[in-house]
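> give me a model of this one.
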Amino acid sequence: MTTNETTNETTDKTTNENANTPVILVLGASGKTGRRVADRLETAGAAVRRGSRSASPPFDWEDPATWPAALEGVASVYVSFYPDLAVPGAPEAVAAFTAEARRAGVRRVVLLSGRGEAEAQRAEEVIAAAGMEWTVVRASWFAQNFSEGAFLDAVNSGEVVLPVGDVREPFIDVEDIADVAVAALTEDGHHEQVYEVTGPQLLTFAEAVRAIAEASGREVAFTSVPLDAFTAYLAEAGEAPEVIEMLAYLFAEVLDGRNAYVTDGVKRAIGRPPRDFADYARTAAAKGVWK
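From the prediction side, this is the model:
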């Protein structure tokens, strides 16, 4: 999906749990959105179980035997699928997990989804039919891909090279995604809602890179290349075939203009407008992520 949720292998622990407190399981708790969701919930005093392969108990999407222990005593779940809902088999995995969650007594589920992706929309249908309270957070491309994810090294090298032209994307700040997800997990009134969340403006990738250059005070160029040249470069760099296939799908199919519009999902969910990309860039630059 266009959200590109990746994880860092850090040890995640359950916090604030006791026998009488309903637990919120946050999957992908080392990723861009999951980490922020878990942190916000903990700050609010919720009992949080961070779901990842390094957690105790561990959670691994590829090992269903880890799911029952991770779901024990859980009332609500934030579902962020790894590596991405765009990969083949993702909806089936989400279906198997939600069935296990319902058996475990989970009452509420919030799914991180992506815009304009057939597999992601199939996963949304699975969540809606699972027999629990559900909310979908359908996100545009993460702004944080430039500062925490796939494009960080490229920004720091001084040139971002991607197989995309003048198509415009309403990049979403993941801080907004986290705020929407926490509201859906902890408040009533979000059941059966699909919040399509975007930033407030449409930008080309070149314009986004220019905003980063201005905010960071660094020279950063953007270069558009053919898709086959991009995938060949990834292969030569040793990237996994499934990752190359996923990125090729996203750039060739999803970034075709189908998502070139902004939405009011953030405001509908939490009553305020989404953050501007320039604000994101200034905040990230102030943290020193682009060195």
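
> every contact and neighbour count from this point should use C-alpha atoms.
Fine.

> which residues of this protein fall in helices?
For the chain, applying DSSP state H gives helices covering 32-43, 67-71, 90-103, 118-128, 152-157, 174-186, 205-216, 227-236, 241-249, 265-270, 277-286.

> to residue 199, which of those helices lies closest?
helix 277-286 (7.1 Å; C-alpha to C-alpha).

> buried ones in the closest one, by neighbour count?
For helix 277-286, a neighbour-count test (16 or more other C-alpha atoms under 10 Å) marks 277-278, 280-282, 284-285 as buried.

> what does stretch 249-264 give?
Under the neighbour-count criterion of 16+ other C-alpha under 10 Å, stretch 249-264 has 249-251, 254-256, 259-260, 262-264 buried.

> just send these back as CSV, with distance to residue 32 too.
Compiled in CSV, these are given as follows (distance: C-alpha to C-alpha, whole Å):
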residue, distance to residue 32
249, 21
250, 19
251, 20
254, 21
255, 21
256, 25
259, 21
260, 23
262, 22
263, 21
264, 22
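
> list just the nearest of those residues to residue 80.
Nearest to residue 80 among the buried residues of stretch 249-264, with distances taken as C-alpha to C-alpha, is residue 250, at 17.6 Å.

> tally of neighbours for residue 229?
Residue 229 has 12 neighbouring residues, counting by other C-alpha atoms under 10 Å.

> same question but for residue 176, I mixed them up
23.

> what separation do you get for it and residue 161?
27 Å (C-alpha to C-alpha, to the nearest Å).

> how about the helices of the chain in JSON lines, adding distance to residue 22?
Below are the helices of the chain laid out as JSON lines (distance: least, C-alpha to C-alpha, whole Å):
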{"stretch": "helix 32-43", "distance to residue 22": "12"}
{"stretch": "helix 67-71", "distance to residue 22": "11"}
{"stretch": "helix 90-103", "distance to residue 22": "14"}
{"stretch": "helix 118-128", "distance to residue 22": "21"}
{"stretch": "helix 152-157", "distance to residue 22": "37"}
{"stretch": "helix 174-186", "distance to residue 22": "11"}
{"stretch": "helix 205-216", "distance to residue 22": "41"}
{"stretch": "helix 227-236", "distance to residue 22": "44"}
{"stretch": "helix 241-249", "distance to residue 22": "36"}
{"stretch": "helix 265-270", "distance to residue 22": "23"}
{"stretch": "helix 277-286", "distance to residue 22": "34"}
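
> what residues are up against residue 94?
Listed by C-alpha atoms under 8 Å, 6 or more residues apart in numbering, the contact set of residue 94 reads 81, 123, 126-127.

> follow-up on the earlier one: among the helices of the chain, which is nearest residue 110?
Set against residue 110 and scored by C-alpha to C-alpha, the helices of the chain come closest in helix 174-186, at 6.7 Å.

> one more to line up against the first:
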Amino acid sequence: MTQDTKNAKDTTLVVTGATGRTGSRVARAAEAAGFRVRAASRASGFDWADRSTWADTLRGAGAAYLVHPADVGAPGTAGAVGALAHEALALGVRRLVLLSARGEEQALPAEEALRASGADWTVVRAAWFAQNFSEGPLAEELRRSGELVFPAGEVPEPFVDVRDVADVVVAALTDGERYAGRTLTVTGPRPLTFGEAVAEIAGATGRPLTYRAVPAREYGESLLGFGVPREEAAFLTEVFETLLDGRNARAEDGVRQVLGREPRDFSDFAREEAAAGTWKG
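Alright, predicted model coming up:
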């Protein structure tokens, strides 16, 4: 077993995006597993866009969880991931786990950049997060208007609970000998359309929530109206046109293979979040 994963208590783990959806949960799960967690965020002085901030964050660590603040397939992301992986390796950080997106062709260059770095790498390809409905702009839209407008049509997606993603990441970090050099795909247990997902949330909350499908390019134009930069809106439009074409409509068993249990179901997620008041108007 590699030195950094013999004993989690001997390992400092750098967690990028430590305040985000996956990073915050990876940090908690890693601490519970005995890692010494070093949060890497702008608040801590780390900035993906400023390479001069990387060394101080990475120095002395044994492993790192990499999640880019933009989509992993966004322009320039592959270069940033590759450069950080090389710097990490030069500073003695051999074990790297990258969060990627299942079925997203635009994410493949970032994955390849990690593989080419020479590190002990693992890629975790995740399905669409269940928590996208409870955190961020989609959740705010549901709370405010009671309607989710999104370019997913009636395509099913096996939404994955981010807590399962975090548990898989920590398992990959803990057992480097088993998972180094592997790509792990994690999904929820069953596919749901976005309309079905919103209906489950409506049932859990008692609110009359609805879903309205729009074309990807119409959605991209609306992003411009909300102030999203044109390059980013164009990239997201391209992603939605390809990623939501049905290629990800089946569930996969990565969670069970890694954790030895079934993934959390979307209905359980919806009930928990509804009880917490997440979608109150």
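
> returning to what we had before: out of the helices of the first structure, which is closest to residue 53 of the first structure?
helix 67-71 (10.5 Å).

> now do the closest one: which range of the second structure does it align onto?
Under TM-score structural alignment, the alignment places helix 67-71 of the first structure onto residues 54-58 of the second structure.

> mean deviation of that stretch from the first structure?
Its matched residues in the first structure lie on average 0.6 Å from stretch 54-58 of the second structure after superposition (mean C-alpha distance after the TM-score superposition for the first structure).

> so who does the equivalent of residue 256 of the second structure over in the first structure touch?
Counting by TM-score structural alignment, residue 256 of the second structure corresponds to residue 267 in the first structure. By C-alpha under 8 Å, 6+ apart, the residues touching residue 267 of the first structure are 273-274.

> go again with 10 Å.
The contact partners of residue 267 of the first structure, taken as C-alpha atoms under 10 Å, 6 or more residues apart in numbering, are 176, 180, 195, 197, 273-274.

> what of residue 111 of the first structure?
27, 77-81, 94, 120, 123-124, 127-128, 134-138, 181, 184, 194 are the contacts of residue 111 of the first structure under C-alpha under 10 Å, 6+ apart.

> on that earlier part again, nearest to residue 46 of the first structure among the contacts of residue 267 of the first structure?
Here the nearest of the contacts of residue 267 of the first structure to residue 46 of the first structure, counting by C-alpha to C-alpha, is residue 180; it sits at 16.1 Å.

> and that closest one? What does it align with in the second structure?
Using TM-score structural alignment, residue 180 of the first structure pairs with residue 168 in the second structure.

> kindly provide the distance from its match to residue 110 of the second structure.
Distance from residue 168 of the second structure to residue 110 of the second structure, by C-alpha to C-alpha: 20 Å.

> and if you look at residue 45 of the second structure?
In terms of C-alpha to C-alpha, residue 45 of the second structure sits 23 Å off from residue 110 of the second structure.

> what's the answer for residue 174 of the second structure, then?
23 Å.

> could you do residue 79 of the second structure as well?
7 Å.

> same check, this time on residue 100 of the second structure
Residue 100 of the second structure is 8 Å from residue 110 of the second structure, by C-alpha to C-alpha.

> what touches both of these two?
Common neighbours of residue 100 of the second structure and residue 110 (C-alpha under 10 Å, 6+ apart) are 68, 72-73, 123.

> filter those residues to the buried ones?
The buried subset of those - by 16+ other C-alpha under 10 Å - is 68, 72-73, 123.

> closest one to residue 208 of the second structure out of those residues, please.
Closest to residue 208 of the second structure, out of all of those and judged by C-alpha to C-alpha, is residue 72, at 34.3 Å.

> hmm, residue 104 and the closest one touching each other?
Yes: using C-alpha atoms under 10 Å, residue 72 of the second structure is in contact with residue 104, at 9.1 Å.

> so what corresponds to residue 137 of the first structure in the second structure?
With TM-score structural alignment as the criterion, residue 137 of the first structure matches residue 124.

> tell me if I'm right that its match and residue 181 touch.
No: counting by C-alpha under 10 Å, residue 181 is not a contact partner of residue 124 of the second structure; they are 11.1 Å apart.

> got any residues that touch both of the two?
residue 97.

> name the residue in those two with the higher neighbour count.
Of the pair residue 124 of the second structure and residue 181, residue 124 is the one with more neighbours under other C-alpha under 10 Å, namely 24 against 15.

> measure the more buried one to residue 96 of the second structure for me?
From residue 124 of the second structure to residue 96 of the second structure the distance is 11 Å (C-alpha to C-alpha).

> what sits in contact with each of those two?
Common neighbours of residue 124 of the second structure and residue 96 (C-alpha under 10 Å, 6+ apart) are residue 172.

> grab the nearest non-local neighbour of the aligned partner of residue 115 of the second structure in the first structure.
Using TM-score structural alignment, the equivalent of residue 115 of the second structure in the first structure is residue 128. Of all residues not flanking residue 128 of the first structure in the chain, residue 134 sits nearest, at 6.3 Å (C-alpha to C-alpha, 6 or more residues apart in numbering).

> am I right that that neighbour is in contact with residue 192?
Yes: counting by C-alpha under 10 Å, residue 192 is a contact partner of residue 134 of the first structure at 5.6 Å.

> residues in contact with residue 153 of the first structure?
Counted by C-alpha under 10 Å, 6+ apart, residue 153 of the first structure has contacts 146-147, 159-160, 290-291.

> ok, now which ones touch residue 41 of the second structure?
15-20, 23, 47-48, 57, 69.

> pipe those residues into TSV and attach neighbour count and distance to residue 154 of the second structure per row.
Shown next, in TSV, are the contacts of residue 41 of the second structure (neighbours: other C-alpha atoms under 10 Å; distance: C-alpha to C-alpha, whole Å):
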residue	neighbour count	distance to residue 154 of the second structure
15	26	35
16	27	34
17	24	31
18	25	33
19	16	32
20	14	28
23	23	30
47	18	38
48	21	36
57	20	43
69	15	28
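
> tell me the one of those nearest residue 36 of the second structure?
residue 15 (10.3 Å).

> so what corresponds to that closest one in the first structure?
Under TM-score structural alignment, residue 15 of the second structure pairs with residue 26 in the first structure.

> separation between its match and residue 71 of the first structure?
Separation of residue 26 of the first structure from residue 71 of the first structure (C-alpha to C-alpha): 10 Å.
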